[in-house]
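> kindly return the folded structure for what I paste below:
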Amino acid sequence: MSPEPTVSDWFVSSYSGGNNNNCVEVRFTNHGTEVRDTKNRTAGTLAFGTDRWSAFLRALRG
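Okay, here's the model as predicted:
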């Protein structure tokens, strides 16, 4: 039996749009990062592997 993956709590991304409700939540897992819409949390998540998430963050920082 394999251990359960470690999952952090969801948190609001620092790159979200502030007070205009354009927010996403992020959490880290053993397999990478998951992202979901704060206005529709049950609609599903986007999952990114560690390499892809790191590349995304580098692109945001320019």
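
> from now on I want contacts and neighbour counts done on CA atoms only, so please keep to that.
Noted.

> contacts only, for the closest residue to G49 other than its chain neighbours.
Leaving out its chain neighbours, the residue that sits closest to G49 by Cα to Cα, 6 or more residues apart in numbering is G32, at 4.4 Å. G32 makes contact with A47, F48, G49, T50, W53 under the criterion Cα atoms under 8 Å, 6 or more residues apart in numbering.

> just the closest of those residues to K39, please.
A47 (17.8 Å; Cα to Cα).

> another for comparison:
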Amino acid sequence: MTSIPDASALTDWRKSSYSGGSSGECLEVDDAARPARVPVRDSKNPTGPALVFPAMAWAPFVGAVKCGDLG
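This is a model prediction of the structure:
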């Protein structure tokens, strides 16, 4: 896993459909143009850092969230 110091340098952010509504627990991902990497940031801090996950690790994580296997 790597990081990007200023996540606002990327432009294709979208909010996760599994993020909390008005409670401020929102993640955004920028998975549009980088099939091998998935940057993830805190929506409350758009100019802060983003963590970059390998797509091979991100896909199983998202699958586990969708199935409810992480709780």
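
> before we move on, back to that, and the aligned residue in structure 2 for the residue nearest to G49 of structure 1, how far is that from V62 of structure 2?
Under the alignment (TM-score structural alignment), G32 of structure 1 pairs with R37 of structure 2. Distance from R37 of structure 2 to V62 of structure 2, counting by Cα to Cα, to the nearest Å: 14 Å.

> any idea which element the counterpart of M56 of structure 2 in structure 1 lies in?
By TM-score structural alignment, M56 of structure 2 lines up with D51 in structure 1. Using DSSP states H and E, D51 of structure 1 falls within helix 50-61.

> what is that helix packed up against?
In terms of contacts (3 or more Cα pairs under 8 Å, 6 or more residues apart in numbering; DSSP states H and E), helix 50-61 of structure 1 is packed against strand 32-37.

> quick one: the strand it packs on to structure 2 mean distance?
On superposition with structure 2, the mean distance recorded for strand 32-37 of structure 1 (mean Cα distance after the TM-score superposition for structure 1) is 0.8 Å.

> now the angle from that strand to helix 50-61?
60 degrees (axes from the mean of the first three to the mean of the last three Cα atoms, to 10 degrees).

> nearest residue to A36 of structure 2 other than its sequence neighbours?
Counting by Cα to Cα, 6+ apart, the residue nearest A36 of structure 2 is A55, at 5.0 Å.
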